[in-house]
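[1] return atomic coordinates for the entry below.
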Amino acid sequence: MPDDERHETETEKLDRKWGDLLQELRVMQTGAQLTAGFLLTLPFQTEFASLDTYQRTLYLVLVVVAAVTTLLVMSAVAVHRRLSGEHVKERVVTTAHRLTMAVLTAIAVLVTGMVALIFDVVVDRTVALAFAGVIAGTAALLLVVLPNVVLANGASGSADA
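    Sure, this is the predicted structure:
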């Protein structure tokens, strides 16, 4: 249902959008935390010492991406906490929306990098790069193309389709 058919006040619409963003951020936060937790256990495995320079560098880049992802999720909450009661909910929602898009991007990079690292360690670099490319392409299709296709088909489609 388009926003203009909901018969909401602007405040109600912003409250709904903020609630939706919070739910999305909760899901992404869990994924980011599990991924970061996985990455943080790797140096304590005996096989970690056998990683080559490329693998160690990729691992460290992934740790940084996981940390940045966590900070991006937290920043939406920090913005809300700081601006709560300041009568700027539209700015809070817009900022949280942008942060959510950044989190989606960071998680896609993180997942792609993890696939590259795991395949590089388990198989070889060529296979790792190929599968990382497949995952990156899949992420682009699911996170960018699919929402745009759904939006484009929204005017002609129905909820029953």
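
[2] CA only for contacts and neighbour counts going forward, please
    Will do.

[3] which helix is the longest one in this structure?
    Scanning the chain for the helix with the most residues, using DSSP state H, yields helix 89-122.

[4] list the buried residues for that one?
    Residues of helix 89-122 classed as buried: 89-90, 92-93, 95-97, 99-100, 102-121 (neighbour count, 16 or more other C-alpha atoms under 10 Å).

[5] gap between the residue nearest to residue 115 when sequence neighbours are not counted and residue 55?
    Taking C-alpha to C-alpha, 6 or more residues apart in numbering, and ignoring the residues beside it in sequence, residue 115 has residue 132 as its nearest neighbour in space, at 5.8 Å. If you measure residue 132 against residue 55 using C-alpha to C-alpha, to the nearest Å, the figure is 14 Å.

[6] neighbour count: the two, which is higher?
    Neighbours were tallied for residue 132 and for residue 55 using other C-alpha atoms under 10 Å; the higher tally belongs to residue 132 (23 against 18).

[7] and this one, please, so the two structures can be compared:
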Amino acid sequence: MKLSEDVKLALDDVRALMLGTQILFGFQFQLPFQTAFAQLSAQERHLEFIVLLLILVTIALLIAPGSFHRITEHGNASDRMLEIANLCSTLMLPIFCIALAIDLYVAFKYAIGFKSAAGVFAFTALLAMAAAIAPWLRGKTKMSDRHATEVPPLAKRIEFVLTEARIILPGAQALLGFQLIIIFSESFAKLLYSEKMIHGTALGLIASSTLLLMAPAAVHRIAYNSQENPRFVTYASGLLSAATLFLAVGIAVEVRFIGNLLLDSATPALLASLASAILLIGIWHVWPMVLRFGQGKAR
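    Below you'll find the predicted structure:
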């Protein structure tokens, strides 16, 4: 059971990081609708757009281990699953720290002044460098071509799939709340109808994702009476795959909406939206499927 416990610990670590990251992501959604937004310079708005993209990459890396575990490893515990979780965490932490440093710089510059903002940015940037360097001091993480695999008991596989849903759900709910608040702001009422429809589309997609993420626990409790059943694992895995697909497209559409407000230009926002969709769908669905196909051919 050693591998299964290690995988559970890795998923719990991701769960601890997810909500805070997605709340910061939600703040980026809210920023263009704050009163002080009009006082930000074009440079500061562009910096906030960079933060939006950096946090998006962070979220992509946080959800990736669960997608790999579910799609490639079929819910089994493996050394390679742990290596991918460690690799994603190693890449994620400095990216998040850089995003936080830029966010703090803009906030402190607005509230206190440039000197304080520069000091906070320098300190947080040093933390980002430390986060980037520290994991590599103990040895480089690499992918194994051949790896140990442990087939956990059915109860553990059910626990895994429910944990993966719980990892994403709070953050998706937070994003949904931020999106709903936007609708009732004065700035939103002044937008063009087409822009409102783009936001409404993103809202609907993330709401759908949230419902799909809530479904496995409810189905397990009501339809399966909380009993162990292998069909539930397959059913819940399908719901999670659909949920992450809706979430990926919803986030990409919202990047188009927020990007246009931050950059005041539709073309870069559209390109960033397309790139976001490719990244999220690629890392959550295509990459695990490619690894699964390659693993099948190796056997």
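
[8] can you pull the TM-score for these?
    Structural agreement between the two chains, given as a TM-score (TM-score structural alignment, normalised by the length of the first structure), stands at 0.81; 152 aligned residues with a C-alpha RMSD of 2.6 Å.

[9] map the residue nearest to residue 115 of the first structure across to the second structure for me.
    Correspondence of residue 132 of the first structure to the second structure, assessed by TM-score structural alignment: residue 273.

[10] what sits against its match?
    Taking C-alpha atoms under 8 Å, 6 or more residues apart in numbering, we find residue 273 of the second structure in contact with 252, 253, 254, 255, 256.

[11] what's the average distance of the helix or strand where it lies to the first structure?
    If you go by DSSP states H and E, residue 273 of the second structure is part of helix 266-281. With both structures laid over each other, helix 266-281 of the second structure and its partner residues in the first structure are 1.1 Å apart on average (mean C-alpha distance after the TM-score superposition for the first structure).

[12] which of the contacts of residue 273 of the second structure still touch in the first structure?
    Among those, the ones whose aligned partners also stay in contact in the first structure (both residues aligned by TM-score structural alignment, their matches' C-alpha atoms under 8 Å) are 252, 253, 255, 256.

[13] can you verify my assumption that the last one contacts residue 265?
    Okay, so that is residue 256 of the second structure. No: with contacts counted by C-alpha atoms under 8 Å, residue 256 of the second structure stays clear of residue 265, the gap being 10.1 Å.

[14] quick check: residue 89 of the first structure touching residue 13?
    No: under the contact definition of C-alpha under 8 Å, residue 89 of the first structure does not touch residue 13, with a separation of 10.4 Å.

[15] which residues does the aligned residue in the first structure for residue 165 of the second structure contact?
    Mapped onto the first structure by TM-score structural alignment, residue 165 of the second structure lines up with residue 25. Taking C-alpha under 8 Å, 6+ apart as the contact definition, residue 25 of the first structure lies against 73, 100.

[16] so residue 25 of the first structure versus residue 33 of the first structure, what's the distance?
    In this view, residue 25 of the first structure and residue 33 of the first structure are 12 Å apart by C-alpha to C-alpha.

[17] and which of the kept ones among the contacts of residue 273 of the second structure is nearest to residue 115 of the second structure?
    Nearest to residue 115 of the second structure among those: residue 255, at 30.9 Å, using C-alpha to C-alpha.

[18] return the residues in contact with the aligned partner of residue 70 of the first structure in the second structure.
    Matched across to the second structure, residue 70 of the first structure falls on residue 210, judged by TM-score structural alignment. If a contact means C-alpha under 8 Å, 6+ apart, then residue 210 of the second structure has 169, 172, 173, 243 as its contacts.

[19] now do the same for the most centrally placed residue in the second structure: helix, strand or coil?
    Among the residues of the second structure, the smallest C-alpha distance to the mean C-alpha position (C-alpha atoms, centre = their mean) belongs to residue 59, namely 2.3 Å. Taking DSSP: H, G, I helix; E, B strand; the rest coil as the rule, one finds residue 59 of the second structure in the helix state.

[20] give me the distance between it and residue 24 of the second structure.
    With distances defined as C-alpha to C-alpha, the gap from residue 59 of the second structure to residue 24 of the second structure amounts to 11 Å.

[21] do the same with residue 110 of the second structure
    When distance is defined by C-alpha to C-alpha, residue 110 of the second structure is 18 Å away from residue 24 of the second structure.
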